[in-house]
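Enquirer: predicted coordinates and the sequence they were generated for:
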Amino acid sequence: MLIRFAVTNLLSFKERVEFTMIASSERIHPHHVYRTASRNHPNLVRAAVVYGANSAGKSNFVQAIKTLRQMVVRTWSPETLLPIKRFKLNPSYIQIPSEFEIEFRTQGINYLYSVSATPNVILQERLATTTNSGEKLLFHRTTDSDRKVSVEWGRSFEQIPSKDKQFLDFVCQGTRPNQLFLRESIERNMDYFRDPYMWFRKSLSIIEPTATYRALESRLETDEAFRNFLARVMNVAGTGITDIQMHDVDIHAVEDLPQTILEEIRENMTSDRSVSLRNNLGLRLFITQGADELRAAKLMTIHRDQESATEVSFDINEESDGTQRLFDLVPMLYDLMAEDKQESVYIVDEIGRSLHPHLTGLIFNLHLDEAYRNQSSQLIATTHETNLLDLSSLRRDEIWFVEKRNDGSSDLYSLVDFQPRYDKDVQHDYLLGRYGGIPFIGNVHRLRLPTSKHQEV
């Protein structure tokens, strides 16, 4: 689970800003809080929404977390620049490294991981375990201006065999300047830091506004419980869909599917592989290896004819943009609610894109249902959907704002800072600008085009 995240000098964040999921002392909606058995670990809220005007920095908040995740999970070739984009509206900040700090919980242990980097080099990388009483260092790697690497190991590594310690030193000091040691240790088959690495790779998921869920067709083909859940959500959401099916099709008859792509799939396909893809018309296909030829199935939605009560099949591209968006978000909801799925953290940029406000609310309501209070899963989303700004639905510590400062940088803060009463109309006050995070419209009369009567000669 995410505990907190801080970033400095990245994109529109010039000064350090910090986002936290640590629960405050307020008592409303106690089932929104994941409570730990140990007093050494903080209780965490299971959801958060981030509001802000266009270009205020909401998407940059998501991109900042995505940047750190990319740096951790990817292997970077020596000549590749890291995806570090520093604050550009102050020339002095172009020379200052970007800094990340993230604290998270996985497998019952809290980790604090910090990185300082430029596009060319990792200047500092530090991993520690934490409790409410302090932290214990695991490793601290630094690179000086001459690209010389030094490393400090925590006390727990004083007990390992000297041969293993020498190998750790060798790998850490031999890690490329633009590569994180956390990733390099996994490449070298070390298990010391596998749990924190796997949190970035498996538990942390980021969904951007135009992202599609690539494994949808595969899960529909192989997971009946998931297919039934998807159909139920579509029905409850009022889409008119009563069922979801995969229909076999002749792969050669699929329109707008280039032969070159088919040949590439055919060359790389094996009996234990599958491929999900979309053609340019929006059809979603699931391709496997048949006995003699590639087998293709396409995603179909089922509606019911009201007069004859017969079932009518629709291609997915015949559904509305909002329905198609819902198809890509429901797998996230399924994972957040699944009892056997642990430590899921989903961060969604513009969760309400193409969705009716009631559907955005439905996603949060299902995730935060009291029946799932013990699920170690979190949903964090940026949005403009103000219907969620209601203290009967969310806690104050679950509502955040991003606002553009006068110097063009972004600030990030919580509704907790304002301490509104529980009976306050938070949505109304937000739209009035009392919490910031809204656009301030200038003189609209200046936008009027001149008429011929008033045009200057």
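Expert: Yep, that arrived. Residues are numbered from 1 along each chain as shown.
Enquirer: switch to C-alpha atoms for all contacts and neighbour counts from now on
Expert: Noted.
Enquirer: the closest residue to residue 373 other than its chain neighbours: neighbouring residues, count only.
Expert: Spatial nearest neighbour of residue 373, excluding adjacent residues (CA to CA, 6 or more residues apart in numbering): residue 31 at 5.2 Å. Residues near residue 31, counting by other CA atoms under 10 Å, number 17.
Enquirer: swap in the one 3 residues further on?
Expert: By the criterion of other CA under 10 Å, residue 34 has 22 neighbours.
Enquirer: cool, and residue 167?
Expert: Residue 167: 13 neighbours (other CA under 10 Å).
Enquirer: could you do residue 430 as well?
Expert: 17.
Enquirer: next up, a structure to set beside the first:
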Amino acid sequence: MLCQFTVKNFKSIRDEMTFDMQAAAIAEHEDRVIKDKDGEFYLPVSAIYGPNGGGKSNVLESLQILAAKILRPLYATDDNHNHPFQMKKIVIEPFAFDIMGKRNPTEFELFFRTELAEYRYVLAVKKDVVVYESLDRVKLDTGRRSALFRRSYEGKELKGVFAKLKISEDISETLPLLSYLGITYKKNEIVKDVLDWFESGIAFLNYGNPLQEMRMADANSEGIKKLVLEMIQEMDLDIVDFRVEEKENDKLEIFTKHRVGEYETELNLSEESSGTKKLFGLLPFITASLLDGTTLMIDELDAKLHPVLLRHIIMLFNNMEINRSGAQLIFTSHDLSTMNNEVFRRDEIWFVAKGNSQNSKLYSLVEFKNDKGESVRKDAKFDKQYLEGKYGADPYLRKIRDWGRINA
């Protein structure tokens, strides 16, 4: 489970920016939150809105780049060449519009939870060189806090349960210590717990990735087929079934069965509309997230999707009877049909826009206040007020309106 993520000096993100999945203490949709074993509450859904070029995608990409920085060295040591982070060059780009951005490191701070513990991981990188790194843990059953390691220019120190582990003195300056521990002590329970979350606890969906088609192999399961067909019914399409066929060189092809009256025919997925193609690309990830309780991050989820289907997907995660494993859906969107108090809590709606220095600003609807210091009412017309520019992130302008209204 993702708890909180902070990034600074990455692409359009100049100042420290925090994205928080902890549920605020507000009296709305209180049945739509994830309650963890220690009584803490977290959000199952968050949507990020804003104009094109405002920096929405950079919020998601910053967390993806952090995961890639950690996992790619591990993947380089195994024989599986299909890992997504092996297929993409990792470039950590600092803020480009002032001299200090290039001089300073890019900083990440991440809080996440597994079944065993909550972890805080910090990484600062400058030109691919690790300048600072730390890992801390809180055990969920006892609440006991402990530091696990620290790394800086002054040296590396393993602490607590890691104190007995041995590390080389000549670790590459570009290799995260967490990655080194994963390579050297991959059977260690805590090391495995942390890296399993980065590898399997969070997923990033990027269209056009050849690995996306490979995931469709899962669609042969009855659970996924049932969910696919339920969503298709929401769209009122005439698809009544589908099948996945494995071709040469492990290539997969998907065939959809249509019924019009008493007549049935089968089409290759390549012949379907772009919306139907996207639907079939989405479903394996959505189903896996709901079943396994993972965090799923999707850029422009609403693109090429019918608004009814978009709402249906959101409500799958919001329904705690369906979302029993504590899955989370985080996405960027331009769709306003779902920006209302029936679909979202105020702490689930986020905005991104750019300031005069081309720096992105991130803030949630629940923390937004007008010039009188008043918060947005829970029964407000979110979509209408957003279109009027009352929340600062004007959907049609790249720069932010009424910058002073947004709390620092």
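Expert: Nice, I can see it. Just so it is clear, the structure is predicted and the values come from calculations on it, not from any experiment.
Enquirer: and the TM-score between them?
Expert: Here the TM-score for the pair of chains, by TM-score structural alignment, normalised by the length of the second structure, is 0.86; 375 aligned residues with a CA RMSD of 2.4 Å.
Enquirer: now do the residue nearest to residue 373 of the first structure against residue 430 of the first structure, distance only.
Expert: 25 Å (CA to CA, to the nearest Å).
Enquirer: what of residue 376 of the first structure?
Expert: Residue 376 of the first structure is 30 Å from residue 430 of the first structure, by CA to CA.
Enquirer: name the helix or strand for the residue nearest the centre of the second structure, please.
Expert: For the second structure, the residue sitting closest to the mean C-alpha position, by CA atoms, centre = their mean, is residue 297 at 3.0 Å. Using DSSP states H and E, residue 297 of the second structure falls within strand 295-298.
Enquirer: for residue 141 of the first structure, same thing?
Expert: strand 134-143.
Enquirer: buried residues in the helix or strand just after that strand?
Expert: Using DSSP H and E, the next helix or strand after strand 134-143 of the first structure towards the C-terminus is strand 149-153. Neighbour-count burial for strand 149-153 of the first structure, with 16 or more other CA atoms under 10 Å as criterion, is recorded at 149, 151, 153.
Enquirer: what helix or strand is the aligned residue in the second structure for residue 335 of the first structure located in?
Expert: Aligning on TM-score structural alignment places residue 335 of the first structure opposite residue 288 in the second structure. Following DSSP H and E, one finds residue 288 of the second structure within helix 274-292.
Enquirer: buried residues, that helix. List them.
Expert: Here helix 274-292 of the second structure shows 276-291 as buried, counting by 16+ other CA under 10 Å.
Enquirer: now stretch 103-123 of the second structure
Expert: Quick answer for stretch 103-123 of the second structure (16+ other CA under 10 Å): 104-114, 117-123.
Enquirer: got a list of what the nearest residue to residue 165 of the second structure once chain neighbours are set aside touches?
Expert: In this structure, residue 165 of the second structure finds its nearest non-sequential neighbour in residue 158, 7.4 Å apart by CA to CA, 6+ apart. Neighbour list for residue 158 of the second structure: 148-150, 164-165 [criterion: CA atoms under 8 Å, 6 or more residues apart in numbering].
Enquirer: ok, now residue 37 of the second structure?
Expert: residue 140.
Enquirer: quick one: neighbours of the aligned partner of residue 360 of the first structure in the second structure, just the number.
Expert: Applying TM-score structural alignment, one finds that residue 360 of the first structure aligns to residue 310 in the second structure. Taking other CA under 10 Å as the neighbour definition, residue 310 of the second structure ends up with a count of 19.
Enquirer: how near is residue 310 of the second structure to residue 60 of the second structure?
Expert: Distance from residue 310 of the second structure to residue 60 of the second structure, by CA to CA: 19 Å.
Enquirer: what separation do you get for the residue mapped onto residue 240 of the first structure from the second structure and residue 270 of the second structure?
Expert: Residue 240 of the first structure maps onto residue 238 in the second structure, with residues paired by TM-score structural alignment. The gap separating residue 238 of the second structure from residue 270 of the second structure is 17 Å, by CA to CA.
Enquirer: just residue 52 of the second structure next, same as before
Expert: From residue 52 of the second structure to residue 270 of the second structure the distance is 29 Å (CA to CA).
Enquirer: among these two, which residue is more densely surrounded?
Expert: residue 52 (15 against 12).
Enquirer: setting aside sequence neighbours, what's the nearest residue to that one?
Expert: Closest to residue 52 of the second structure by CA to CA, 6+ apart is residue 398, at 6.8 Å.
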